[in-house]
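# The sequence and its predicted three-dimensional model are supplied below.
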Amino acid sequence: MNFVALLVVALAASLTAVAILAWRVRRVRGDVHALRRSEARFRSLVQLSSDVTLIVGGDGEIRYASPAAQRTFGRRASSLEGIKLLSLVHPDDVTQAGRLLGALAGEPGRTSCEWRVRGSTGMWQWTENTTTDLSHEPSVGGVVINVRDISERRTLESRLTHQAFHDALTRLANRSLFLNRVSHAVARAPRSQRPSVVLFLDLDDFKKVNDSLGHGVGDELLIAVAGRLSTCVRPGDTIARLGGDEFAILLEELDDMGHAVQIAERISTALRTPFRMQGRDVFIGVSIGIATVAAGDSPEDVLRNADLAMYFAKGRDKGRWAIYAPEMHQHVMDRLELEADLRAAVDAGDIRVEYQPIVHLESGDMYGVEALVRWHHAARGHVAPSRFVGIAEETGLIVPIGRHVFHEACHRAREWRMHRNGARPLCISVNLSGRHFQEASLIDDVREALRASGLEPWALTLEITESVLMQRSDATLDKLRALKALGLRLAIDDFGTGYSSLGYLQQFPIDMLKIDRTFVDPVAMPGSDPVLARAIIALGKTLGIETVAEGIERPEQREGLRAMGCTLGQGYLFARPMAADELAASLIEPQRVPSVAEAHASDRPPIFPPSLLLPEF
């Protein structure tokens, strides 16, 4: 190859090299431009991002903070550089944050953790922190932390958690949280020398409040009850609303069971005090069951035992407490059987009515009779009203029973008029239950009984307990006025034994007060002063309301009551309750109790012969 050819080859190679170099230079320039554009894009993203980007050196100092730090930390990004990151973290979270940063050294990948930092408002706020160790990158040389404000999310989570475990109305713990707390108490029971107990509370007469004053007042009452309960227990005790008008309380580490009883009585006293709702006094009570938290029990077992004890307490009388005992299971079974038998008796028409005479204390003439519900069971015999009336109230069976008594009593009273030979017809008194009073059908029930029997309305008296009247609502007043519009009379039964308020005597259309036998017993009793009986009689006189004394058993009581101004009375002194046919037989010939003067002059017996003095069940 000659020199020229070699020169040409060399020149071509040089040109190729130059071309390759030029291409590489253009490529590098393109990469630099792309890198600059990427850096600019990254910087724009960092600058505009709502998240904070921090670069933290191995010594824990912040080397770089993005502009978003102003919004999150409340200070300029540049002022954060050189500050220890952990100095910005909540004291309770410092250990966790430090452990995370220490564990990152030399570890690839990302790690997230949540902690609190001092926010722009000066308050602690939650942040989610995603960390990446880029210490090996010369351009970074530290741990990159992406800080995101999650305060709103944590607040929402907290709110949702609270809603999941708390009652929305009262803000108390709900059943789920309560059972969780009881489960912890059960777990601690084997190691604890001090008892823990559960109280199960059921409000008495709450349904009457709801029905008469409305659900709005009922909700206000539940909130007020929750407030009072909190004043009766210790700060560490758990109060829960289980639903409706049922509450539960977990009392941990008590001195003894006597301490639990003291708290139960404190609660009873607190809830008996009237609640002021929309300008009126509202009265309720509470029945309480007490059960011990024992090792080996499930939380549901403990709550069920307390519920059973409450059921037992309410069965004895409202406003009581009872401590769980295993034999209560049998009591509940017996009660359920009694309820089933009562339903069968109502369906079969086996509920009977007996009548006790009411007489004029001065003359001895019969004024009328009170209709009393009775139940004779084939196997149980005579079932006391105290055993089945409460069950009838709870189950609603008292409503068909009440309708039956209305019709039977009005029918009998109409029949007896024929046996009186032209004399004034006997007045008939019928007890109206609180449950039946709340029924929308009440007015129609009474109207139909009067229509079907033909009894004059003025001859019928409905006896209502004070508990029915204690909620002085417009609905109660309207119902009483509707009853009065039928032409009948209204009486308050066992006056003075409930939540008496003189205000309702003027507000409500009351015709008669019946004095409970507990106030009659002291009359003419040596060493006793019947001050309450005297006060009720005087009150009746002042308001123009007739008074009837119940449970008169001795002539001295009759004389003492008459001297005080009481006009009517009933009791064993005159006659015990009797069947309709037996009463009718005594009415064929007009008879009466001896007048006061005659009673002092002779030993004349009551109007009914001994064969008609039936035992009262």
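Here it is on my side, so go on. Residues are numbered from 1 along each chain as shown.

# CA atoms for contacts and neighbours, from now on please.
Fine.

# host element of A168?
For A168, there is no host helix or strand (DSSP states H and E).

# quick one: it and G560, what's the gap?
Taking C-alpha to C-alpha, to the nearest Å as the measure, A168 falls 57 Å from G560.

# Please apply the same query to G296.
Distance from G296 to G560, by C-alpha to C-alpha: 62 Å.

# Comparison target, given below:
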Amino acid sequence: MSLRHGLQARFVGLLALMLLFFLSVLVVLWHRQERMQEQVEATSRAAMREMANDTLRRNAESVVGEMALAMANPLYYFDLDEIGRLGQTTLRQPGTRYVQVFDAQGRIVHDGSEDIPGYGQAMDDPLAYEAVAARRVHTQVGGDIMDVSAPISIGSQRIGGVRAGFDLNVVRQHQERASSGLRSQLQALGQQHLLWIGLLSGVLAALGVAMAWLIQRFLVQPISDLADAARSIEAGRFDTPLPASQRRDEIGDLMNAFSRMGASVARHDREIRRMAYTDALTGLHNRLAFREALDQRLLTLHGAGRQLALLFADIDDFKRINDTLGHEAGDDVLVQFANRIQDVVQQHGGDGALLARFGGDEFVILVESGSGYGDEIRSAATRLAEALVEVLGQPLMIEGRQVFLGTSVGITLFPEDASGATSLMKNGDIAMYQAKVAGKNCYRFYSRAMDQAVERRVQMEHELRGAWDRGELSLAYQPVFDLAEGTMVGAEALLRWRHPKHGLVAPSVFIEVAEQSGLIEVLGPRVLRAACRDAVRWNTRRSGDRPLFVSVNVSPRQLRSGDLPKVVAAILAETGLSARQLHLELTETAVIGDEVHAGNLLSRLRQTGVKVWLDDFGTGFSGLSHLRRVPVDGVKIDRSFIADILRDPDDLALTTAIIAMAHSLGITVVAEGVEKEGQYALLRERGCDLAQGYWIGHPVAVDEFLSLLD
């Protein structure tokens, strides 16, 4: 009954509020109507006053103007009778207070009366000065008088003037009568509106009473019965008989659904409890179960002199698996990783270790130490992290092929780093992120300096988002020379960021931020477009000479998106650069993970005439055999090999072998980082095709590069 009474009380209260609302609206409407009537009346009064004054002014000016014309000859001949007759004619008109005819000096000649008491006297009223000085019909208002004057002239000679005063009270009386009629009409209209509003409120009140009865009869009572049944289910009594109904409406369907729900809830209760704390894919603990266990462990460890470590393990480049091999392959990777991690934890985690999957590709491990502080927990966490990196770095067999992934591990310690679960988990995430920044497939312990590094990285990402539009980003071009001919054949486009506060920011810093944040997908096409436009300028200046190419670096994210061939084709069409003059540079690590996908994209690019070079060659592939599956036009030997070829026989032998094997496949070889004359000469002797470096030419802005062409 409490549910029924609750609904009834709420509905009655709602009905009362609605009636109160309508009464309030009625009062507001009545008040607004009164205000509107006052405003309409005031506006109408002002409009009528302005219209009446304007009409009076026009009529008065017409009358006075005609008088001035008619009195020209009588005044010239000083015919007072005729002047008086004309003045009396005007004076007899309703609302005319006075008529005065005056000479050129402003003395009264006639005032329309028989005895002319002011004859010869100068007019000295406040309006007289402007009336005498007027050179055309002139209107003044003073108090309740509208004074209209006009000069009387013979030819171009002004011999006097005439003025007449008209009573404004007459106009105001007419205006007041009109306003009274308007007020009466507005009041009658307002009363009609209030009557209709009152009738509507009464109808709504009657409908409200009817609805209250219907709701009580057909809704409140059945819901009350269902509420009693729901309380039984809430108490865990899933086998309680539930009310059934023969009604063929929504309430009947609801009551019957409750009956079926009771059986279903009882059947799934145990399954739900199991699923709430278990990861469905791997069978490990999930985030909820781990957090409850962590909270309980921390309560136990506080003041007990024992330590705890959390290890956050995240699969490196896992998104690439889902994007290239599909989500089923991604699930297979997660299961294999979970099994490997579980084996490592059993071997190195010790008693009380707990493993959970937080979702996605992130796993968390909790390990405890015995009594005493020191390096015990740090050493245990280090051994476990090293084992994880080693085991998870081994290849996986996915759909009959080997996949290399690795893992990044972040470690945080209790109570050294934090004393609460939330802070520990945040610190573990930060440490794991720093492991990825450090190059992936490694582990890092949390330190307070990492918080500052994360903040700086976030700030750099924020500033980098608008750097191109603000003109802070620009391109520099480093010449590329043909070793055999000793001539410039092209240039590599290098992105530079001149920060307004920090000056030049190292490319290795902000390029990595752009890559990890996804900004590179926006900056990449802009850089490519700007480089192609500059290359068109170079070759326009060098008309008749051998065209220069421009090489542009392409990030792994751009390659994974699959839209690179379309973007390149659109930019070439927009800028007018020949495809043969564009070289795209990709790192080995960008293609080693999925050679099939990369090979298809590179084949489509090469079919258009664009050249594809493999940058930093020698740091990612284990051998040149991979080049058969990834078609490229050239390889750039990494600068780490070139730096020591003059004094390290191994680097010289490796560089010579790369040149020979690349030439056997018809691939051009480019050496980067040539900083000494001896390096240049040795590379030319060994048959290297192209070279770039500080000894040959520094990266310069486009204007300086154009001057090099001259």
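Right, received. Where do you want to start? Every value quoted in this text rests on a predicted model; they were computed, and no experiment measured them.

# what's the TM-score here?
For this chain pair, the superposition-based TM-score is 0.66 by TM-score structural alignment, normalised by the length of the first structure; 437 aligned residues with a C-alpha RMSD of 2.5 Å.

# what sits against the residue nearest in space to the middle of the first structure?
Central residue of the first structure (C-alpha atoms, centre = their mean): D245, 2.1 Å from the mean position. Going by C-alpha atoms under 8 Å, 6 or more residues apart in numbering, D245 of the first structure touches D202, L203, F206, L222.

# Tell me if E370 of the first structure really is in a helix.
No. Under DSSP: H, G, I helix; E, B strand; the rest coil, E370 of the first structure sits outside any helix and is assigned strand.

# What's the match for it in the second structure?
Using TM-score structural alignment, the partner of E370 of the first structure in the second structure is E492.

# Please apply the same query to D444 of the first structure.
In the second structure, D444 of the first structure lands on K566 (TM-score structural alignment).

# Give me the neighbour count for its match.
11 (other C-alpha atoms under 10 Å).

# how close does it get to L586 of the second structure?
According to C-alpha to C-alpha, K566 of the second structure and L586 of the second structure sit 17 Å apart.

# same thing with T422 of the second structure?
For T422 of the second structure, the distance to L586 of the second structure equals 41 Å [C-alpha to C-alpha].

# Give me the more crowded residue out of those two.
Using other C-alpha under 10 Å as the criterion, T422 of the second structure and L586 rank with L586 on top: 24 against 13.

# Report whether that one is found in a strand, as I expect.
Yes. Counting by three-state DSSP, L586 of the second structure is located in a strand.

# Scan the first structure for its longest helix.
The residue-count maximum for a helix in the first structure (DSSP state H) belongs to helix 3-48.

# That one corresponds to what range in the second structure?
Taking TM-score structural alignment, helix 3-48 of the first structure hits no residues over in the second structure.

# after that helix comes which helix or strand?
Following helix 3-48 of the first structure in sequence, per DSSP H and E, is strand 52-56.

# what's that following strand packed up against?
Contacts defined by 3 or more C-alpha pairs under 8 Å, 6 or more residues apart in numbering; DSSP states H and E place strand 52-56 of the first structure against strand 62-65, helix 69-73, strand 142-149.

# could you check the angle strand 142-149 makes with that strand?
Compare the direction of strand 52-56 of the first structure with that of strand 142-149 by axes from the mean of the first three to the mean of the last three C-alpha atoms, to 10 degrees and you get 150 degrees.

# between strand 52-56 of the first structure and helix 3-48, how many degrees?
110 degrees.

# Quick check: which of the helices and strands packed on strand 52-56 of the first structure is nearest to R481 of the first structure?
strand 142-149 (64.4 Å; C-alpha to C-alpha).

# Just tell me the aligned range of that closest one in the second structure.
Going by TM-score structural alignment: strand 142-149 of the first structure matches no residues.

# Which is the succeeding secondary structure element to that strand?
Following strand 142-149 of the first structure in sequence, per DSSP H and E, is helix 151-165.

# Which positions within that next one qualify as buried?
Across helix 151-165 of the first structure, burial judged by 16 or more other C-alpha atoms under 10 Å covers H162, F165.

# after that helix comes which helix or strand?
By DSSP H and E, the next helix or strand past helix 151-165 of the first structure is helix 175-188.

# what about that following helix, how far off from the second structure?
If you overlay the two and look at helix 175-188 of the first structure, the average distance to its match in the second structure is 2.1 Å (mean C-alpha distance after the TM-score superposition for the first structure).

# which helices and strands does that helix pack with?
Contacts defined by 3+ C-alpha pairs under 8 Å, 6+ apart place helix 175-188 of the first structure against helix 151-165, strand 238-243, strand 246-251, helix 299-316.

# okay, and that helix goes to which residues in the second structure?
With TM-score structural alignment as the criterion, helix 175-188 of the first structure aligns to 287-300.

# tell me the helices in the stretch 351-500 of the second structure, going along the chain?
376-392, 421-437, 448-465 (DSSP state H, counting those that start in this stretch).

# Tabulate those (CSV), appending distance to R580 of the second structure.
Formatted as CSV, the helices of the stretch 351-500 of the second structure follow (distance: least, C-alpha to C-alpha, whole Å):
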stretch, distance to R580 of the second structure
helix 376-392, 43
helix 421-437, 36
helix 448-465, 32
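
# Understood, closing this out.
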